[in-house]
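*Asks:* can't give you the sequence, but here's the structure:
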């Protein structure tokens, strides 16, 4: 039994190493298939790592804050245990910051003023007539108010902001290294994977990044990130705002992108094990409340092989000829 527990813990670490490959996914599938006990052991190991993460992170922070203490000149069993304990704490802290396959929230999410869990949406009424609609896996900080209006920092995720103040108060939303501002407008802002996407839904907003400033009116969208600031382009706002109706709408989008988006809303993880399958184009809409049906739909539409694993992990691959 102890051997099985060690193997399960090793799988949690390997899948969280940021270096997991398709071969790892297939090997994990074979390991889980050996018995029900293997699958149960993985679920338990994941729960243990998740429960230990906050304490381990505090240990790591304390070590950084206080610095290393003087070591005894002579090695001792206690010292060795302390070293091993520190190594385990560091590993758990790493998994707390970078959870395996994003199977649980990162501890970084816990410190925001407002946050939403996987699949959760939330409305926040703010000062000066500003209404903040938060989508799944979103973290927001509110900066101290000023005469110029409400200040919001979108740390990650997606939100729709409606600024309907009867006075000329300006709402500003900072995301990455840019700032979006408006007086009376409604806009959608998304900050994921190092890129920010701003869509004006009504009125006019200004997007500023360094010395660059671009005005967006209704129905126009702009992206910025590591590649710089893109041009303002017209866009169909229907798919952009579909999440407000509890829908995900895809119009000729590669399946790999669909899977990445679906994973933001469901517990567990869909994993593509075929690059060719990931390039398949998808024209579909899914209910956010029924995302467990996505794997079955992929199997029916593309003949994919679907393998259900513990912890909500689902492998999607090309069916064998």
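*Replies:* Received, thanks. All values derive from a computational prediction rather than experimental measurement. Numbering: from 1, shown residues only.

*Asks:* going forward, measure contacts between C-alpha atoms and count neighbours the same way
*Replies:* Noted.

*Asks:* how far away is residue 6 from residue 28?
*Replies:* Note on residue 6: its distance to residue 28, by C-alpha to C-alpha, to the nearest Å, is 14 Å.

*Asks:* of these two, who's got more company?
*Replies:* Shown here are residue 6 and residue 28; by other C-alpha atoms under 10 Å, residue 28 has more neighbours (17 against 14).

*Asks:* the structure to be compared is supplied as follows:
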């Protein structure tokens, strides 16, 4: 059963509160660094709910310690107002336990393995603590797992564009189903579907590796096998029960979704509609199988299936009907002659 908007908001709020509790512990701990503070600011910017929950947790924190002003909470407090470091640490740790309810492990889990997702028609930019930026397409989800020796991301569904920050000491690994992409500092696009995975390299260099089936969906994986090295402009398409295919598509077409567009080039109508439906809950439906093979070209706005249907209907003389939130395309009926 799908969660209601209210339930989803409660889950989001609890996750943000748990993460905020861990940030309180880390920021008042003995190992605070400039990188930690930068990561905290990136976390705040990632979601407005993060800031709201951090303020809430901070209010409770301040009730047991001296006042800390604004975002200057990141700045050292005057010694006359501050508690001892040991007391600060104990209070912060206790506060984290109170807010997450399930113990400090849960908060650490959220902080170490955050998940980011988008709904249909939504896009989101996620800035990670190392400077890497991930742009999520419509109806997509990724899970992050950063460690001291490596940076891991798992794509659970959808599509994402990666601008990876260079860090030779920590390889950047992205898993999509049974394949893994390895990069250091580069830009690439991954589209992950149930039946195929497409990796397109924009700049830099990546290797794409197959992974044994026995690994399942675990984000932690051993060394991959069967590597393919991509050059800028190349795309690797791996479909189930088919050999891998390497081609060179138009990069502006592959990344058109980042501009809110879909670029079609002699695409059959059935495939064009499947692509447009990724971005709009007003689903397009083909009523007449005879029109499914019509070839469609052009640039169309995402999340605007109504306009797409009108344009296609004028181009091919189709009829547009609306039923229960769906937009149906059918062959227009020609009036009978007298």
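*Replies:* Yep, that arrived. Quick caveat: nothing in here was measured; it's all calculated off a predicted structure.

*Asks:* superposed, what's their TM-score?
*Replies:* Here the TM-score for the pair of chains, by TM-score structural alignment, normalised by the length of the first structure, is 0.63; 217 aligned residues with a C-alpha RMSD of 2.5 Å.

*Asks:* since we're on residue 226 of the second structure, how many residues are nearby?
*Replies:* That count, for residue 226 of the second structure with other C-alpha under 10 Å as the rule, works out to 10.

*Asks:* next one: residue 122 of the first structure
*Replies:* 15.

*Asks:* counterpart of it in the second structure?
*Replies:* The alignment partner of residue 122 of the first structure in the second structure, by TM-score structural alignment, is residue 124.

*Asks:* quick check: residue 15 of the second structure is in a strand.
*Replies:* No - using DSSP: H, G, I helix; E, B strand; the rest coil, the assignment for residue 15 of the second structure is helix, not a strand.

*Asks:* roughly how far apart are it and residue 92 of the second structure?
*Replies:* 18 Å.

*Asks:* identify the residues contacting the one residue sitting closest to the centre of the second structure.
*Replies:* Closest residue to the average C-alpha location of the second structure: residue 136 at 3.9 Å, with C-alpha atoms, centre = their mean. Going by C-alpha atoms under 8 Å, 6 or more residues apart in numbering, residue 136 of the second structure touches 117-118, 123-126, 159-161.

*Asks:* repeat that for 7 Å
*Replies:* Neighbouring residues of residue 136 of the second structure by C-alpha atoms under 7 Å, 6 or more residues apart in numbering: 118, 123-125, 159-161.

*Asks:* closest one of the residues you listed to residue 169 of the second structure?
*Replies:* residue 161 (22.3 Å; C-alpha to C-alpha).

*Asks:* from the contact counts, what lies against the helix or strand containing that closest one?
*Replies:* Secondary structure assigned from DSSP states H and E places residue 161 of the second structure in strand 151-163. On a contact count with 3 or more C-alpha pairs under 7 Å, 6 or more residues apart in numbering; DSSP states H and E, strand 151-163 of the second structure meets strand 133-136, strand 141-146, strand 172-176, strand 187-192.

*Asks:* not counting residues beside it along the chain, what's closest to the one in the second structure that sits across from residue 239 of the first structure in the alignment?
*Replies:* Mapped onto the second structure by TM-score structural alignment, residue 239 of the first structure lines up with residue 253. Nearest residue to residue 253 of the second structure, sequence neighbours excluded (C-alpha to C-alpha, 6 or more residues apart in numbering): residue 263, at 5.5 Å.

*Asks:* enumerate every residue touching the alignment partner in the second structure of residue 313 of the first structure.
*Replies:* Under the alignment (TM-score structural alignment), residue 313 of the first structure pairs with residue 326 of the second structure. By C-alpha under 7 Å, 6+ apart, residue 326 of the second structure lies in contact with 282-285.

*Asks:* what of residue 238 of the first structure?
*Replies:* By C-alpha under 7 Å, 6+ apart, residue 238 of the first structure lies in contact with nothing.

*Asks:* that concludes my questions; thank you for your assistance.
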